[in-house]
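J.: sharing a model prediction with you, sequence too.
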Amino acid sequence: MMTDRNGLIRLIFDRLHGFFGPQNWWPADTPFEVIVGAILTQNTSWKNVARAVANLRDHGLLSFEALCAVPEPLLAELIRSSGYYNQKARKLKAFCRHVCETGHAGLDGFLAQDTDTLRSELLRIRGVGPETADSIVLYAAHKPSFVVDTYTHRVFSRHGWVQESPSYDELRGFFMDCLEPDVGLFQELHALLVRTGHLFCRKTPRCGGCPLEGLRAGTAAG
């Protein structure tokens, strides 16, 4: 039986999908490229990440084996456009070392773990927080773990659907507890919320013309 929360999320999805159309996010050719992008996108825009990823591709470094072998100082220079490039180079190398040292059958074996085990292991890697871990689980491993980001928080708190300052796990649980574990739905809904936040639910909101305009807690859905 569909809960009220489930119905709300489905309504939000239908409105956003009808307005924006399918997003087909994450833009990457391989699971490893997703992982690289998920780490590089911390504290920067996707435009800057795309430049760094393209630079790695041009140098033949968009594979797990190649990135394991490249010296960290060179890696840092190649991802300079992503910002905090020394820290992010360390994070990428830490991810590679973890996969190599934990006895998995390479990257494929690492990603083949069940959802909860994979997420827990990712969170033990230096520099991988909850949002990055869930991005890797959902988009690289194609397992159902909802990704919460600034835009998700902003859209849902401003409309009164969640408390003003929920923790990451509380907001993630809002979705995980009431939706079926559907990877395609999770991916599309996350991408649609990002698009909404980027265009309308900014730091200074642009509510006029937003597909969610008028849909607030306590108002009639329509």
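T.: Perfect, thanks for sending it.
J.: could you use CA atoms for every contact and neighbour count after this?
T.: Will do.
J.: residue 59: neighbour count?
T.: 11 (other C-alpha atoms under 10 Å).
J.: leaving out chain neighbours, which residue sits closest to residue 160?
T.: Nearest-residue entry for residue 160: residue 217, 5.2 Å, with adjacent residues in sequence omitted and distances by C-alpha to C-alpha, 6 or more residues apart in numbering.
J.: how many other residues sit next to that neighbour?
T.: Neighbours of residue 217 under the rule other C-alpha under 10 Å: 15.
J.: in contact with it, which residues are there?
T.: 159, 160, 161 (C-alpha atoms under 8 Å, 6 or more residues apart in numbering).
J.: at 10 Å what do you get?
T.: 8, 156, 157, 158, 159, 160, 161, 162 (C-alpha atoms under 10 Å, 6 or more residues apart in numbering).
J.: repeat that for residue 157.
T.: By C-alpha under 10 Å, 6+ apart, the residues touching residue 157 are 151, 163, 164, 165, 166, 171, 216, 217.
J.: that one: which element?
T.: helix 150-158 (DSSP states H and E).
J.: what of residue 75?
T.: Going by DSSP H and E, residue 75 is in helix 72-78.
J.: here comes the other one, which I'd like you to weigh against the first:
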Amino acid sequence: MTQNTAWRNVELAINNLKAANLLAADKLASCAEEQLAPLLRPSGYFNIKTKRLKNLCRFLHEEGFAKLHTMSTGDLRRRLLNLNGIGPETADAILLYAFERDVFVIDAYTRRIFSRFGLVSGNETYDQLQDRFEAALDADAAIYNEYHALIVQHAKSFCRVQPRCGDCILRMECKFVNK
């Protein structure tokens, strides 16, 4: 639900799902699209997101979380990427946050911050950036989770599309603000 939308709109959709008692894979998988789509409306592209969310939930429910949890990270990632609407970022977020796998998530926030600091060009592929992060950090899901969460928080608070450089504690090290 987070693709191409502000987090506050995703929160509205999640609150709609909570209010409808639909925050479980089996419930979402069996929910009629006509009932689900209006609940996802705040997240934008709600008809497409409804189909994709149902596909993911159907997969999780049918395969079973316990069975999926025993799969190798590579196999599970391939299975996720084969689902309609699941790309590398979404697959890796599921691997990191739901399955606690040692996979670093690359997102727009990561690209923005690290390109503004001059640490990446911004033209790297997803896999190239992921390889760089994973080579620089200990392979540990808890570390990846915390580091990614800090990147997201910093990007949402200061390193926005329209940055708040004057309030940023990292501004002295930032090439973007110092050019």
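T.: Yes, it's here. Everything numeric in this text was worked out from a predicted model, so none of it was measured.
J.: so what's the closest residue to residue 154 of the first structure other than its chain neighbours up against?
T.: In space, and not counting its chain neighbours, residue 154 of the first structure is closest to residue 201: 6.9 Å by C-alpha to C-alpha, 6+ apart. Counting by C-alpha under 10 Å, 6+ apart, residue 201 of the first structure makes contact with 151, 152, 154, 155, 158, 193, 194, 195, 207, 210, 212.
J.: out of these, give me the one that has the most neighbours.
T.: In terms of neighbours by other C-alpha under 10 Å, the contacts of residue 201 of the first structure top out with residue 193 at 25 neighbours.
J.: residues contacting it?
T.: 12-13, 16-17, 148-156, 199, 201.
J.: which two among these are spaced furthest apart?
T.: Within the contacts of residue 193 of the first structure, two members stand farthest from each other by C-alpha to C-alpha: 17 and 150, at 19.7 Å.
J.: so these two - more neighbours on which side?
T.: residue 17 (18 against 13).
J.: just the strands from the second structure, written as ranges.
T.: For the second structure, strands defined by DSSP state E do not occur.
J.: returning to that earlier point: how about TSV for the contacts of residue 201 of the first structure, with distance to residue 141 of the first structure added?
T.: Below are those laid out as TSV (distance: C-alpha to C-alpha, whole Å):
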residue	distance to residue 141 of the first structure
151	23
152	21
154	27
155	27
158	31
193	21
194	20
195	23
207	35
210	32
212	31
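J.: what does residue 50 of the second structure correspond to in the first structure?
T.: Alignment note (TM-score structural alignment): residue 50 of the second structure maps to residue 89 of the first structure.
J.: what about the residue nearest to that match when sequence neighbours are not counted, how many residues nearby?
T.: If you skip the residues right next to it in sequence, residue 89 of the first structure has residue 76 as its closest partner in space, 5.1 Å away by C-alpha to C-alpha, 6+ apart. Residue neighbour count, defined by other C-alpha under 10 Å, stands at 21 for residue 76 of the first structure.
J.: just residue 123 of the second structure next, same as before
T.: 10.
J.: for it, give its distance to residue 114 of the second structure.
T.: 12 Å (C-alpha to C-alpha, to the nearest Å).
J.: ok, now residue 68 of the second structure?
T.: Distance, residue 68 of the second structure to residue 114 of the second structure, by C-alpha to C-alpha: 33 Å.
J.: hang on, the earlier thing: now the contacts of residue 217 of the first structure: which count as buried?
T.: 8, 156, 157, 159, 161, 162 (16 or more other C-alpha atoms under 10 Å).
J.: okay, those in TSV with distance to residue 56 of the first structure next?
T.: Converted to TSV, these look like this (distance: C-alpha to C-alpha, whole Å):
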residue	distance to residue 56 of the first structure
8	41
156	36
157	37
159	40
161	41
162	40
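J.: the residues you listed: which two are farthest apart?
T.: Distances among these were taken as C-alpha to C-alpha; the most separated pair is 8 and 157, at 13.9 Å.
J.: surely residue 117 of the second structure and residue 165 touch.
T.: No: counting by C-alpha atoms under 10 Å, residue 117 of the second structure stays clear of residue 165, with 12.0 Å between them.
J.: what lines up with residue 112 of the second structure in the first structure?
T.: That one, residue 112 of the second structure, aligns with residue 154 by TM-score structural alignment.
J.: for that match, give me its contacts.
T.: 160, 162, 164, 165, 193, 197, 201, 202, 203, 205.
J.: what residue lies at the spatial centre of the first structure?
T.: Centroid check for the first structure by C-alpha atoms, centre = their mean gives residue 135 as the closest residue, at 3.6 Å.
J.: corresponding residue for it in the second structure?
T.: Residue pairing (TM-score structural alignment): residue 135 of the first structure is matched to residue 93 of the second structure.
J.: my guess is that match meets residue 2, correct?
T.: No: if you go by C-alpha under 10 Å, residue 93 of the second structure and residue 2 don't touch, sitting 11.2 Å apart.
J.: mind checking the end-to-end distance for stretch 93-101 of the second structure?
T.: 9 Å.
J.: typo on my end, stretch 66-74 of the first structure
T.: When the termini of stretch 66-74 of the first structure are compared using C-alpha to C-alpha, they are 12 Å apart.
J.: all helices for the first structure, in order.
T.: With DSSP state H applied, the first structure shows helices at 4-20, 31-40, 46-58, 64-69, 72-78, 85-101, 106-111, 115-123, 130-135, 150-158, 168-176, 183-199, listed in chain order.
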